[in-house]
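[1] next comes the sequence, and after it the predicted model I'd like to discuss.
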Amino acid sequence: MIYIILSIFCSVTVAVLLKLAKRYQISIIQAVSINYLTALILCFLFFKPDVSLLNPSAPWPIYIALAVLLPVIFLFLAASVKNLGIVKTDIAQRLSLFIPILAAYFIFKEDFNQLKFIGIAVGFLAIILTFFRKTEHKSKSNNWIYPIMVFIGFGVIDVLFKQIALYKELPYTTSLFVVFCLAFLVSLIIVTIMVVGRKTKIQLVNIGCGLILGLFNFGNILFYLKAHRAFSANPSTVFTAMNLGVIIAGTLIGIVVFKEKLSQLNYIGIVLAICAVILITLSQLNAV
């Protein structure tokens, strides 16, 4: 259980760091770039990926798609935390699990039971209620687009990672290393273009933030994988505890520490989000 707790802690800490980035005038794209450099170094040290196994038949299109999506969605994640707070952003990220579930039904023709259909319906209702807010200023009327992009982006990323996991010719950790490497290159290109265009300046504070961000981002992945190994006979335990833990911890920190304001409908949405995760988990248990 300690691995699940550590994974939840790392995941929520990433959101907290992104929330603090505005206060300390951190360049998110610079921090994201260093974050992936840190993650790939840690991936090399902990997982010892065998890059000699890479060949032209490896799933390079998926690697490249992930390399572009990861830094881009990270920017949307930061914008969502900045504009709508940790609570709504964490729920958007966690409920993105419905994207691969829908892909399993419509693309991979997986059989669904009644509980899973109910869970999906409750989940989408939760999304609507959680993101609902009264428009205070016209300039903020499009803020909902950030968590929606987080929802879609992380869902698509999950589907792509699942496709990599199905590629048995390469160890998953080697593919993960390649994705981190390419994601770092993509984010580095973006930073270089911005520096040349004088839209940003390289600062040590951004590098420091990126190192910390990368440490917790990788820690989330490392402890999540360790938790699945520890509970290999019951993966739904990890799935449920992780998703519920992040939603609850993120909500408490957002409300107590950052004084984020939520409406009654938002609170109902949070409760429904928790119910949706439980229903999806129960549906998976019944399918076994």
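    On my side now, so go ahead.
[2] alpha carbons only for contacts and neighbour counts from here, please
    Noted.
[3] any chance you could map the helices in the stretch 1-150 of the chain?
    2-21, 28-47, 60-94, 98-106, 114-131, 145-166 (DSSP state H, counting those that start in this stretch).
[4] ok now the third one, how far from the chain's centre?
    What it means is helix 60-94. Centre-to-centre, helix 60-94 and its host chain are 6 Å apart (C-alpha atoms, centre = their mean, to the nearest Å).
[5] again, but for the first one
    On the basis of C-alpha atoms, centre = their mean, helix 2-21 sits 11 Å off its chain's mean C-alpha point.
[6] tell me what that helix is packed against?
    Of the remaining helices and strands, those touching helix 2-21 by 3 or more C-alpha pairs under 8 Å, 6 or more residues apart in numbering; DSSP states H and E are helix 60-94, helix 204-230, helix 235-256.
[7] same check, this time on the second one
    Under the contact criterion of 3+ C-alpha pairs under 8 Å, 6+ apart, the helices and strands touching helix 28-47 comprise helix 60-94, helix 172-196, helix 204-230.
[8] put this beside the first:
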Amino acid sequence: MLYLALSVFFSSLIFVIFKLFSLYKVQTIYAIIVNYIVACAAGLFFYKGNISVVEIPNKSWFLGTLGLGFLFILVFNLMAATSQKLGVSVASVATKMSLALPVLFGVFVYKEELGALKIIGIVLALAAVYFASVKQKSITVQKSVILLPVLVFLGSGVIDTSIKYLQENYVKAIEFSLFSATVFAAAAIIGIAYILIRYVQKPLTVNYKNVLGGICLGVPNYFSIFFLLKALQNDTLNSASIFTINNVAIVMFSTLLGIVLFKEKISLKNWGGIVLAIISILLVALS
């Protein structure tokens, strides 16, 4: 459970940092690319085996890291936009409500059994992330940004499902750090290529805010994935339980951080969602 708690903590920090980007005028795309370089460096630093760049493409999980790298940079940009335009709580809810996808994957592909209490807990979890994200009617939201949380939901669900699949079938425990580093390296390379193509006629300038923001984001980003991989090795809880507890706890914690740090308004329904989140976590964990 320690690994799961650490994954929740570092994942929640990501949403807070995204919110800080908008407050301190950090350019998201540049910071995200720096973040992946830092996260890759962290993965290589914590990897205890011998590193041979030539051998990495021969790893059975290598092609999966390329797909994840693309999804990481795409979904991270969507998460940042959602945090800045709709709030930290909405971004975290859209991301973590995607728990439905890996849970269904575990049930139908790996034949994981769900008892009555777990099913009730998962249903309550989905209700919790909805109610925790409901905004007051007085807050107006542009129609153009409504699609953001939907895309975040789908992208996050595919990422979690892919991580579970690769962890289950291809990635050895000793290679978790190397696997994570390779995913982050792929995301960084894709991001750099995107910038070079987009700004081929516009010179790039180094902005210390973007670099510092990327460093601050890269460290918790690495640990959020690393500890999730470690948590998925749990012999007591199946992946459906892990993803449910992880995602709902992140919603609850990041919503509370949004209230404390950014004075985000929270309604009675939001508090109800937090209470449901706690109940769902207890049901899934104790069933």
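    Everything's here; your move. The structure presented is a predicted model; accordingly, all values stated were derived computationally and were not measured.
[9] TM-score for this pair?
    Scored by TM-score structural alignment, normalised by the length of the second structure, the superposition of the two chains gives a TM-score of 0.81; 281 aligned residues with a C-alpha RMSD of 3.3 Å.
[10] can you tell me how far residue 59 of the second structure sits from residue 172 of the second structure?
    Shown here: residue 59 of the second structure relative to residue 172 of the second structure, a distance of 11 Å by C-alpha to C-alpha, to the nearest Å.
[11] of the helices and strands packed on helix 28-47 of the first structure, which is nearest residue 145 of the first structure?
    With respect to residue 145 of the first structure, and counting by C-alpha to C-alpha, the nearest of these is helix 60-94 at 8.3 Å.
[12] mean shift between the closest one and the second structure?
    Once fitted to the second structure, helix 60-94 of the first structure is off its aligned match by 1.7 Å on average (mean C-alpha distance after the TM-score superposition for the first structure).
[13] picking that back up, can you put the helices and strands packed on helix 2-21 of the first structure in a markdown table and add distance to residue 15 of the first structure and mean neighbour count?
    Below are those laid out as a markdown table (distance: least, C-alpha to C-alpha, whole Å; neighbours: other C-alpha atoms under 10 Å):
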| stretch | distance to residue 15 of the first structure | mean neighbour count |
| --- | --- | --- |
| helix 60-94 | 6 | 22 |
| helix 204-230 | 9 | 20 |
| helix 235-256 | 8 | 19 |
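[14] dump the ones you listed to JSON lines, plus distance to residue 262 of the first structure.
    Formatted as JSON lines, the entries for those read as follows, by distance: least, C-alpha to C-alpha, whole Å:
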{"stretch": "helix 60-94", "distance to residue 262 of the first structure": "9"}
{"stretch": "helix 204-230", "distance to residue 262 of the first structure": "27"}
{"stretch": "helix 235-256", "distance to residue 262 of the first structure": "8"}
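[15] leaving out sequence neighbours, find the closest residue to the counterpart of residue 209 of the second structure in the first structure.
    Using TM-score structural alignment to pair residues, one finds that residue 209 of the second structure aligns to residue 205 in the first structure. For residue 205 of the first structure, the nearest residue in space outside its immediate sequence neighbours is residue 26; the separation is 7.0 Å by C-alpha to C-alpha, 6 or more residues apart in numbering.
[16] could you report the neighbour count for the closest residue to residue 245 of the first structure other than its chain neighbours?
    Nearest-residue entry for residue 245 of the first structure: residue 8, 6.2 Å, with adjacent residues in sequence omitted and distances by C-alpha to C-alpha, 6+ apart. Look at residue 8 of the first structure: counted by other C-alpha atoms under 10 Å, it has 25 neighbours.
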